[in-house]
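Student: let me see the structure of the following:
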Amino acid sequence: MDLHAWVDAYLDHLRVERALSPRTLEAYARDLAKLCALCEASGISSPGELDATVVSTYLVELGRQGLGARSATRHLSAVRGFSKFLLRERAISANPAALVERPRTSRKLPKVLSVEEIGRILEAPDGRSFRGLRDRAMLHVMYAAGLRVSEVVGLKIADVDRKQGVVFAFGKGSKRRIVPLGEPALDALDAYLAVRKDHPRAAMTPALFLSPRGKPLTRQGVWKLLGAYARGVGVTKPSSPHKLRHSFATHLLEGGADLRSVQALLGHADITTTEIYTHLTDDHVRTVYRRSHPRS
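Tutor: Now for the predicted structure:
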């Protein structure tokens, strides 16, 4: 098979065996298509012709096209995954990306909302209407469980266990994790579910959070309503579903949670992804030290 056919086989592997989302598959397809284009321009048509020089040249070319280090790192990750697949299928005898170093990136600390700002946003929806009760419950669940926006809109009624006080979230790669919900979130859910059952199309869809037309909410819709509520209560910081997730993690660590627990709650496969939040709590630690230590 030529390089294009092997890329197609790899994407099938990711879709069937690893159950990656369509959005992730599209990103892999775009990244590997650029690799194939470079190889074609260099007269390379088979996997056996790939080597470290080709991969390094690929990264250099991405830089010439204006891609930053973070984007180039993502492309290299796609090539590494593809190379491991070729090795497993015995299409190549050595990994061409094994010795290629990742581009150095400066890691930006995620900006978070304060506990007080979160509280104002959570109480912003009008609790006298279907839409307001739905939005209040959704915002409470997003913050209480640190969910991604895709996880929130994908929630079904069966994913909430009121008796145990937990929500079953399905993250990247359809991996399920169990996250506890606090009483405020559970109370907000109870109030919403009490009116949801009277929705004329409630029985026609298992989705937890419904639009007035009875369809599941969209990711874009959640972004818009969160931004509107934040502006409505005077929160001037940029607000987004992921800001709630960042705030959830930071507030847990400030409250004394250990890093491994936060990793499990967020659904991070690698703890280094979670470690970035430890930098956000440095000021909090210094404040506690100055307030608590007898010799500070």
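Student: C-alpha only now, for contacts and for neighbours.
Tutor: Will do.
Student: count of neighbours near Ala91?
Tutor: The number of residues packed near Ala91 is 15, by other Cα atoms under 10 Å.
Student: show me the contacts for Asp126.
Tutor: 132-133, 136 (Cα atoms under 8 Å, 6 or more residues apart in numbering).
Student: next, it: secondary structure please.
Tutor: Following DSSP: H, G, I helix; E, B strand; the rest coil, we place Asp126 in the coil state.
Student: quick one: it from Arg231, how far?
Tutor: 15 Å (Cα to Cα, to the nearest Å).
Student: rewinding a little: which among the contacts of Asp126 count as buried?
Tutor: 132-133, 136 (16 or more other Cα atoms under 10 Å).
Student: can you put the residues you listed in a markdown table and add distance to Phe85 and secondary structure?
Tutor: Formatted as a markdown table, these follow (distance: Cα to Cα, whole Å; DSSP: H, G, I helix; E, B strand; the rest coil):
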| residue | distance to Phe85 | secondary structure |
| --- | --- | --- |
| Gly132 | 48 | helix |
| Leu133 | 48 | helix |
| Arg136 | 45 | helix |
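Student: closest one of the residues you listed to Thr287?
Tutor: Distance to Thr287 across those (Cα to Cα) is lowest for Arg136, with 32.4 Å.
Student: tell me how many other residues crowd the nearest residue to that closest one once chain neighbours are set aside.
Tutor: For Arg136, ignoring the flanking residues on the chain, the nearest one in space by Cα to Cα, 6 or more residues apart in numbering is Pro125 at 5.6 Å. Neighbours of Pro125 under the rule other Cα under 10 Å: 21.
Student: so what's Pro125 up against?
Tutor: 132-133, 135-136, 229.
Student: adding distance to Asp270, write these out as a markdown table.
Tutor: What follows is those, written out as a markdown table (distance: Cα to Cα, whole Å):
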| residue | distance to Asp270 |
| --- | --- |
| Gly132 | 37 |
| Leu133 | 36 |
| Asp135 | 32 |
| Arg136 | 32 |
| Tyr229 | 33 |
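Student: mind picking the two most distant members of the residues you listed?
Tutor: Most distant of the contacts of Pro125, by Cα to Cα, are Leu133 and Tyr229, 13.3 Å apart.
Student: the strands in this protein, which residues?
Tutor: Along the chain, counting by DSSP state E, strands occupy 160-161, 166-170, 176-180.
Student: and this one, please, so the two structures can be compared:
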Amino acid sequence: MKREIPTPESWIEPLSAYLAWLRGVRRAEGTIYQHSYQLRRFATSTGLDPWPVTTTQLVDHLASLDDRDVGASARRTVRQVLRGFYGWGVIVERWDANPALRIPAINAPRGVARPAPEHSVKVGLHTPDDRTRAMILLAVRCGLRCREIAQVHTRDLIDDLVGHSLVAHGKGDKKRLVPAPPDVVRLIQDAEPGYLFAGRIDGHLSPARVSELISEALPPGVTAHMLRHRYGTRAYHLGGRDLRAVQALLGHAYSTTTEIYVATSDDSIRRAAMAAAAG
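Tutor: Alright, predicted model coming up:
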């Protein structure tokens, strides 16, 4: 879990105004938190005031990030955050030009599927903590993200033409319907009315806390997101190899993202190779 980073005094007012701007244009809370975290990290690690700042100083910050903690994808996020903040500064006339616009593009390697091993699923579903077991069940049976698990409410279970579906509250306030298997239906129907995982963030636990609890219940090295990769892989291979259907289930905007979640088995690779070599 990310450590809490204080806000330097010179950043308190502009950062608060920027985050209010993001809320005003209805950015997701997860996005707002990421911008807040990365800007506070930039401020404390560089010791710079918000303005003036140069492109060179921004690039130096990116270069200073520890490769062991920050991969290419995370660096792209930092670049996006800096471009967003200083772009806002120009819009509201706090600064003349956006110094982050000239930060070079950062190429991130294509991701690969990392489905959780089957034994780790069994371990997680046998955890003695009922609440954590319920979280893992939602990840395993419905492929939900941690933020979606955190927001599951009893009213999100609805009847459909063939059984039940669960309303998943995805990124950017987007909602989608995920078919709910019987054990998930029982879990929600037996719960007290309200959020399944009550907490202090709008009445429910934070995504970070959900992720933390799930990871603690799984074997070392297995994460909640790997359960989602497993769901996507199984949905593809056992559900007719329909990538668009899996894309809808996972709530991805692009099928190229879904492809990353779908692991190809050794048997599939061998069958493809033998078919190509035949004749």
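Student: one step back: now do the residue nearest to Arg136 of structure 1 against Ser239 of structure 1, distance only.
Tutor: With Cα to Cα as the criterion, Pro125 of structure 1 and Ser239 of structure 1 are 15 Å apart.
Student: kindly report the same for Ala185 of structure 1.
Tutor: Taking Cα to Cα, one finds Ala185 of structure 1 at 20 Å from Ser239 of structure 1.
Student: Glu117 of structure 1 now?
Tutor: From Glu117 of structure 1 to Ser239 of structure 1 the distance is 10 Å (Cα to Cα).
Student: let me see the contact set for the residue most central in space within structure 2.
Tutor: Ranked by distance to the mean C-alpha position of structure 2 (Cα atoms, centre = their mean), the top residue is Arg145 at 6.4 Å. Remark: with contacts taken as Cα under 8 Å, 6+ apart, Arg145 of structure 2 is in contact with 139, 170, 224-225, 228.
Student: list the contacts of the equivalent of Gly232 of structure 2 over in structure 1.
Tutor: Correspondence of Gly232 of structure 2 to structure 1, assessed by TM-score structural alignment: Ala249. Going by Cα under 8 Å, 6+ apart, Ala249 of structure 1 touches 146, 262, 266, 277.
Student: Cys146 of structure 2 too?
Tutor: Cys146 of structure 2 touches 139, 207-208, 210-211, 224-225, counting by Cα under 8 Å, 6+ apart.
Student: hmm, try it at 6 Å
Tutor: By Cα atoms under 6 Å, 6 or more residues apart in numbering, the contact set of Cys146 of structure 2 is 207, 210-211.
Student: then Val140 of structure 2?
Tutor: Leu227.
Student: how close does it sit to Pro117 of structure 2?
Tutor: 12 Å.
Student: anything in contact with each of these two?
Tutor: Contacts common to Val140 of structure 2 and Pro117, judged by Cα under 6 Å, 6+ apart, are absent.
Student: distance of Leu19 of structure 2 from Ala28 of structure 2?
Tutor: Where Ala28 of structure 2 is concerned, Leu19 of structure 2 sits at a distance of 11 Å (Cα to Cα).
Student: hang on, the earlier thing: okay, the buried ones among the contacts of Asp126 of structure 1 in CSV with distance to Cys36 of structure 1 next?
Tutor: Below are these laid out as CSV (distance: Cα to Cα, whole Å):
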residue, distance to Cys36 of structure 1
Gly132, 50
Leu133, 50
Arg136, 48
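Student: ok, so of these, who is nearest Ile92 of structure 1?
Tutor: The closest of the buried ones among the contacts of Asp126 of structure 1, once distances to Ile92 of structure 1 are taken by Cα to Cα, is Arg136, at 53.8 Å.
Student: counting neighbours, what do you get for the alignment partner in structure 1 of Tyr37 of structure 2?
Tutor: Superposed on structure 1 with TM-score structural alignment, Tyr37 of structure 2 falls opposite Arg30. Applying other Cα under 10 Å, we find 13 residues neighbouring Arg30 of structure 1.
Student: which of the contacts of Ala249 of structure 1 has the largest number of neighbours?
Tutor: Among the contacts of Ala249 of structure 1, Gly146 has the most neighbours (other Cα under 10 Å), with 26 neighbours.
Student: ok, back up a step: export the contacts of Cys146 of structure 2 as JSON lines, with columns for distance to Arg102 of structure 2 and neighbour count.
Tutor: Listed next are these as JSON lines, based on distance: Cα to Cα, whole Å; neighbours: other Cα atoms under 10 Å:
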{"residue": "Pro207", "distance to Arg102 of structure 2": "33", "neighbour count": "18"}
{"residue": "Val210", "distance to Arg102 of structure 2": "37", "neighbour count": "23"}
{"residue": "Ser211", "distance to Arg102 of structure 2": "35", "neighbour count": "22"}
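Student: any idea which of the residues you listed is closest to Ala273 of structure 2?
Tutor: Nearest to Ala273 of structure 2 out of these is Ser211 (Cα to Cα; 38.7 Å).
Student: just the element for that closest one, please.
Tutor: Per DSSP states H and E, Ser211 of structure 2 falls inside helix 207-217.
Student: which other helices and strands contact that helix?
Tutor: With contacts defined as 3 or more Cα pairs under 6 Å, 6 or more residues apart in numbering; DSSP states H and E, the secondary structure elements packing on helix 207-217 of structure 2 are helix 146-150.
Student: equivalent range in structure 1 for the helix it packs on?
Tutor: Under the alignment (TM-score structural alignment), helix 146-150 of structure 2 falls on residues 149-153 in structure 1.
Student: mean shift between that stretch and structure 2?
Tutor: Following the fit onto structure 2, the mean deviation recorded for stretch 149-153 of structure 1 is 2.4 Å by mean Cα distance after the TM-score superposition for structure 1.
Student: need the buried ones from the contacts of Arg145 of structure 2 selected in ChimeraX.
Tutor: A single ChimeraX command selects the buried members of the contacts of Arg145 of structure 2 (16+ other Cα under 10 Å):
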select :139,170,224,225,228
